[in-house]
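*Asks:* Structural data only, the sequence is not supplied:
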């Protein structure tokens, strides 16, 4: 990557082109070749291009690029009282992240659109990102930002600052506040229904256990009654004579065969 190519792409002067990474560290091209060293660049890294607009740079300008020189002792002493001002790039460094617009379908959050918002360090807060999303979609109705599981993101120290919001690996959903409240109500009803079902199930099991206990308490009496009937049947056997047996046998025989 050369300074000449970047100047044509971003319409800035090739003599003033430089890059900054996510840590706001400036990277300069080679003084002679104008090529950015690959040793200074990180694969898939995010860099911002800086430089003076071509329209603002005089055609015959031969200014040196980022020249450094030792100043005389008297001059340095005279400038010691001057306040050092931060570079404009530090104050205007921007970040970006993707926010998915979701709707409630079948009791679940389903993303259907996505917006990419850019923000400054001073805007890296929950309310700041909410405002950016509302500006992007042109709708200022209340929205709730949630994680991928539908849990609302709350304003806290952890969610304040670009360190949290610039991580695109963390999926963030934007849900209309009315839909989010409806979803929470549905979840509470489901939990309440499950608790009622569990309570009813426990009640049925308890009733069955009581029936078994009552039945087991009556088992000795039932066993004693069966034993008593068995003993009575043994002691009161009926003995039939041969004529009586013959009469009974004839009573059960076939009339035709007889």
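*Replies:* Alright, I've got the coordinates. No experiment lies behind these values; they were computed from the predicted model shown.

*Asks:* make it CA atoms for all contacts and neighbour counts henceforth
*Replies:* OK.

*Asks:* For the stretch 1-150 of the chain, which segments count as helices?
*Replies:* Using DSSP state H, counting those that start in this stretch, the helices of the stretch 1-150 of the chain run over 3-10, 73-78, 88-91, 126-137.

*Asks:* so which of those helices gets nearest residue 251?
*Replies:* helix 126-137 (101.4 Å; CA to CA).

*Asks:* Next up, a structure to set beside the first:
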């Protein structure tokens, strides 16, 4: 529930929304109900409604309000008030700087309306970041609480006829919607609203798009660098395999005992089907050949870890090894020779 800070002389009280009545305020501050009213920080006078309450539509949550009125016994709510309640400005600045100094005065409003006010931040882009160059304060009615209405009010406050764009604190344009047609959206001063000249807004958007594009390029280059490093590491690990291939090709020319051929044969044996590999697959996590391409793909349907060293993320560590058909054929030839030699 919203609350408001009221003071008069040395007295200071925080009242909840339900307590903002003529009866309660007069009881606390000992003023006459026929003369009581409050003023906000901009010295705008706010009078109670005929029902004896101060409408919270005219108040700001946690705002400070000074109580005014003749001292004397309070009147009951049934006591008639001779004048109709009206909201007027004793000294109502339309535009103020961020330091709070009035820059442009506004004429006293007439008629029966309940204006609200909020701060708008004039945007400035410094090193690609959104900052506030100064602040303007606008007053608007409930009917003007739309993107179009607020934009017009800000244009009047800035005394400009050039196109302007309202954005949120991240620089995203505020568009007309059901939410932005609500009085509560514009009443909440904790929600920062920035204003850009149209040309500056387009420049800011272009700069932001360029920045996002550079980030995407950087991310792409980092990914490419990572892949290059993986291939480099894989090539270094394959050095030992290259030596094995050389030995194997030499062994294929001769009949050798199985005890000598077994270490080389083992390098090219699939860990899944236990046969000489087809479409051999190399894993960077353990730096070795692990199995047939088809066997590895079948393995990944049921598991995520390396089938040799059990490291997670196996799918990201595997690479197909091309150009080994003749070598694998030689291995199978050596196995046949070995079989013959064992007889």
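*Replies:* Received, thanks. Since we're looking at a predicted model, the values are computed, not measured.

*Asks:* TM-score for this pair?
*Replies:* With the length set by TM-score structural alignment, normalised by the length of structure 1, the two chains reach a TM-score of 0.54; 168 aligned residues with a CA RMSD of 3.7 Å.

*Asks:* quick revisit: the helices of the stretch 1-150 of structure 1 into TSV, with extra columns for mean neighbour count and distance to residue 145 of structure 1?
*Replies:* Listed next are the helices of the stretch 1-150 of structure 1 as TSV, based on neighbours: other CA atoms under 10 Å; distance: least, CA to CA, whole Å:
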stretch	mean neighbour count	distance to residue 145 of structure 1
helix 3-10	16	34
helix 73-78	10	52
helix 88-91	11	27
helix 126-137	16	7
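
*Asks:* what's the closest of those helices to residue 161 of structure 1?
*Replies:* Nearest of these (CA to CA): helix 126-137, 9.4 Å.

*Asks:* which residues in structure 2 does the closest one match up with?
*Replies:* Per TM-score structural alignment, the counterpart of helix 126-137 of structure 1 in structure 2 is residues 147-158.

*Asks:* and the matching stretch, how far from structure 1 on average?
*Replies:* Superposing on structure 1 and averaging over aligned pairs (mean CA distance after the TM-score superposition for structure 1), stretch 147-158 of structure 2 comes out at 0.6 Å.

*Asks:* returning to that earlier point: tell me which of the helices of the stretch 1-150 of structure 1 lies nearest to residue 164 of structure 1.
*Replies:* helix 126-137 (10.2 Å).

*Asks:* still on that earlier bit, could I get the helices of the stretch 1-150 of structure 1 as JSON lines with distance to residue 105 of structure 1?
*Replies:* Formatted as JSON lines, these follow (distance: least, CA to CA, whole Å):
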{"stretch": "helix 3-10", "distance to residue 105 of structure 1": "43"}
{"stretch": "helix 73-78", "distance to residue 105 of structure 1": "68"}
{"stretch": "helix 88-91", "distance to residue 105 of structure 1": "42"}
{"stretch": "helix 126-137", "distance to residue 105 of structure 1": "21"}
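
*Asks:* between the ones you listed, which gets nearest to residue 186 of structure 1?
*Replies:* helix 126-137 (24.5 Å).

*Asks:* Which neighbouring elements make contact with the closest one?
*Replies:* strand 108-120, strand 143-146 (3 or more CA pairs under 8 Å, 6 or more residues apart in numbering; DSSP states H and E).

*Asks:* by contact count, what packs against the first one?
*Replies:* In terms of contact count using 3+ CA pairs under 8 Å, 6+ apart, strand 108-120 of structure 1 is assigned the packing partners strand 94-105, helix 126-137.

*Asks:* Including distance to residue 32 of structure 1, could the ones you listed go into TSV?
*Replies:* Below are these laid out as TSV (distance: least, CA to CA, whole Å):
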stretch	distance to residue 32 of structure 1
strand 94-105	30
helix 126-137	43
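
*Asks:* Residue 165 of structure 1 is nearest to which of those?
*Replies:* Nearest to residue 165 of structure 1, of those and by CA to CA, is strand 94-105 at 6.9 Å.

*Asks:* For that closest one, give me the average deviation versus structure 2.
*Replies:* Mean for strand 94-105 of structure 1 is 1.4 Å (mean CA distance after the TM-score superposition for structure 1).

*Asks:* what's that strand aligned against in structure 2?
*Replies:* Counting by TM-score structural alignment, strand 94-105 of structure 1 corresponds to residues 115-126.

*Asks:* ok, now stretch 75-84 of structure 1?
*Replies:* Taking TM-score structural alignment, stretch 75-84 of structure 1 hits no residues over in structure 2.

*Asks:* Cheers, nothing more for now.
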